[in-house]
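Peer 1: Take this sequence and fold it.
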Amino acid sequence: MKIIAMIPARYSATRFPGKLMKDLNGKPVITRTYEATVNTNLFDDVIVVTDSDIIFDEISKIGGHVMISQKEHECGSDRIAEAVADLDIDIVINVQGDEPFTEVESLKKLIQVFKEDKEQQVDLASLMVHITDWDEIKNPNTVKVIVDQNNFALYFSRSPIPYPRDETVSVNYYKHKGVYAFRKQAILDFYNLPMLSLEASEKIECIRYLEYGKRIKMVETNVQGVEIDTPEDLERAKKLWK
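Peer 2: Coordinates of the predicted model:
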């Protein structure tokens, strides 16, 4: 089984433009993410795929493997799908460029899903973290996920799910971490299928898989790290890095 990691790296992020090239204690965020992914020693290859000459030059400068997207893309999965179309691989793991704290154990868990999936019932796997802070649960920048008894995703939302109509019922809330592991065919299917209304409304790309009947295995991890979506996140990341 050939497994690679891909890091989609869009320069013009809506909420925090140029965030991947912001300094994180001596190196750009994208460089920290690339090096952390390589240092896991889990992958046959690690590739940054970007729309930016600035990011391309940065990864090239450190001797990294980087590709320029040939088309404009709405999301990271589309960017990855274009990049892997002609590659001889089985599994591709999408590591978000703004998550420099991605670590070994979580990625191992994702890879293990496919090693154990002898009947190939899993189309993709992703990570979730148990959260209890109600401010985070309500925060629309935090994508939540609910799962069935076998940890297959039922739905993702920026709203609190499940909604606590009966506050006496004890339920767990899970934050979705944007690290995915795809079978190659699943991500190529995603690229060729049009966006439907639920994905368009929530602006959560993995909903497309659910709308078209794909099965997403969620894997719980205790590692939150820091997703750098805002300047405040970057400041928290700098403190955590020390």
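
Peer 1: contacts, neighbours, all on C-alpha from now
Peer 2: Will do.

Peer 1: The nearest residue to S52 once chain neighbours are set aside and E74, how far apart?
Peer 2: Nearest non-adjacent residue to S52, counting by Cα to Cα, 6 or more residues apart in numbering: Y11, 5.9 Å away. Y11 is 13 Å from E74, where distance means Cα to Cα, to the nearest Å.

Peer 1: Settle it for me: which of the two has more neighbours?
Peer 2: Y11 (18 against 9; other Cα atoms under 10 Å).

Peer 1: for the protein, what spans make up the helices?
Peer 2: 29-38, 53-61, 76-84, 104-116, 134-138, 184-192, 197-202, 207-211, 231-241 (DSSP state H).

Peer 1: Reformat the ones you listed as JSON lines; add distance to S157 and mean neighbour count.
Peer 2: JSON lines is the format used below for the helices of the chain (distance: least, Cα to Cα, whole Å; neighbours: other Cα atoms under 10 Å):
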{"stretch": "helix 29-38", "distance to S157": "26", "mean neighbour count": "22"}
{"stretch": "helix 53-61", "distance to S157": "31", "mean neighbour count": "16"}
{"stretch": "helix 76-84", "distance to S157": "18", "mean neighbour count": "21"}
{"stretch": "helix 104-116", "distance to S157": "22", "mean neighbour count": "16"}
{"stretch": "helix 134-138", "distance to S157": "11", "mean neighbour count": "14"}
{"stretch": "helix 184-192", "distance to S157": "19", "mean neighbour count": "17"}
{"stretch": "helix 197-202", "distance to S157": "7", "mean neighbour count": "14"}
{"stretch": "helix 207-211", "distance to S157": "9", "mean neighbour count": "19"}
{"stretch": "helix 231-241", "distance to S157": "21", "mean neighbour count": "14"}
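
Peer 1: Would you do the same for the sequence below? I want to compare the two.
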Amino acid sequence: MHAIGIIPARYASTRLPGKPLVDLGGKSMIQRVVEQARLSSLSRVVVATDDERILEHVHGFGGEAVLTDPDHPSGTDRVFDAYQQLGVTADCIINIQGDEPFIHPAQINALVALFEGEKAPQLATLVKPVLSEDELFSPHLPKVVLDSQGYAMYFSRHPLPYQRQYESVQWLAHHRYLRHIGLYAYRPDVLAAITKLPPSSLEQAESLEQLRWLENGFRILTAETELETIGIDTPEDVERARKLLKMTA
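Peer 2: As a prediction, this is how the structure comes out:
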């Protein structure tokens, strides 16, 4: 089983410029992501970046990185660019978010395991049970509806399903909601195919790229995790991460 992890890392960020290089307890964010990914079953971990500063930094701490086209519209496109540059053949490619310094190796392994059977899925991602109303109604935490086989039917920033017989404060008591964790796995041929798709109407409505894949007939298998991850999007997130690192040191 040959699984490659690719971490897209852009320098530009509206809310946090230079985000991959932000210091978190003496190490950059991108270094922490790489180190966590290396603890998993992945055979190789590569950073895909659009910036020479990030490239040099990753090489400086002994990581592997490639320089990709700065005009890629999404992390998926950047991952495919990097994979092509590597010139290798993998059974699956894992897209690891470059702003998740606390990613758990077990979460990566859960996706890799889905590709070890006789018939590998086209795509895979992680889901996690929703535990609070804040999670359920936050538009920043996409929710997902699954079919009976664990394949995603739809992703939304709104809680689905809408339970018309109950007040919204009762929804969690009467239905098991799942939120999406943005870790993706692809078969190489499927990754090549989805990067050729134009933006879809559902994707544009929800601002969720995975809806483009569903709308075009691709199937996304899910694995469930109970583990929490912490994404870094704002200066406030950086401070929370630094406090957490001090508590766990």
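
Peer 1: Looking at the helices of structure 1, which is nearest to N172 of structure 1?
Peer 2: Smallest distance to N172 of structure 1 across the helices of structure 1 (Cα to Cα): 10.6 Å, for helix 134-138.

Peer 1: The closest one vs structure 2 - mean distance after superposition?
Peer 2: Following the fit onto structure 2, the mean deviation recorded for helix 134-138 of structure 1 is 1.6 Å by mean Cα distance after the TM-score superposition for structure 1.

Peer 1: Tell me who's in contact with the residue lying farthest from the centre of structure 1.
Peer 2: Centroid-distance maximum for structure 1: T168 at 33.3 Å, with Cα atoms, centre = their mean. Neighbour list for T168 of structure 1: empty [criterion: Cα atoms under 8 Å, 6 or more residues apart in numbering].

Peer 1: ditto for P8 of structure 2
Peer 2: Counted by Cα under 8 Å, 6+ apart, P8 of structure 2 has contacts 47-49, 75, 78-79, 95-98.

Peer 1: Against I103 of structure 2, how distant is R10 of structure 2?
Peer 2: 18 Å.

Peer 1: How about P188 of structure 2?
Peer 2: For P188 of structure 2 relative to I103 of structure 2 (Cα to Cα), the value is 23 Å.

Peer 1: and if you look at Q170 of structure 2?
Peer 2: 31 Å.

Peer 1: R10 and I103 of structure 2: which has the busier surroundings?
Peer 2: Comparing R10 of structure 2 with I103 by other Cα under 10 Å, the one with more neighbours is I103, at 24 against 21.

Peer 1: For burial, what's the neighbour tally of the spatially closest residue to the more buried one that is not a sequence neighbour?
Peer 2: Spatial nearest neighbour of I103 of structure 2, excluding adjacent residues (Cα to Cα, 6+ apart): T229 at 5.8 Å. By the criterion of other Cα under 10 Å, T229 of structure 2 has 14 neighbours.

Peer 1: any idea what T229 of structure 2 aligns with in structure 1?
Peer 2: Using TM-score structural alignment, the partner of T229 of structure 2 in structure 1 is G225.

Peer 1: Verify the contact between its match and D98 for me.
Peer 2: No: look at G225 of structure 1 against D98 with Cα atoms under 8 Å: they stay out of range, at 10.6 Å.

Peer 1: so who does V48 of structure 1 touch?
Peer 2: V48 of structure 1 touches 6-9, 34, 59, 65-67, counting by Cα under 8 Å, 6+ apart.
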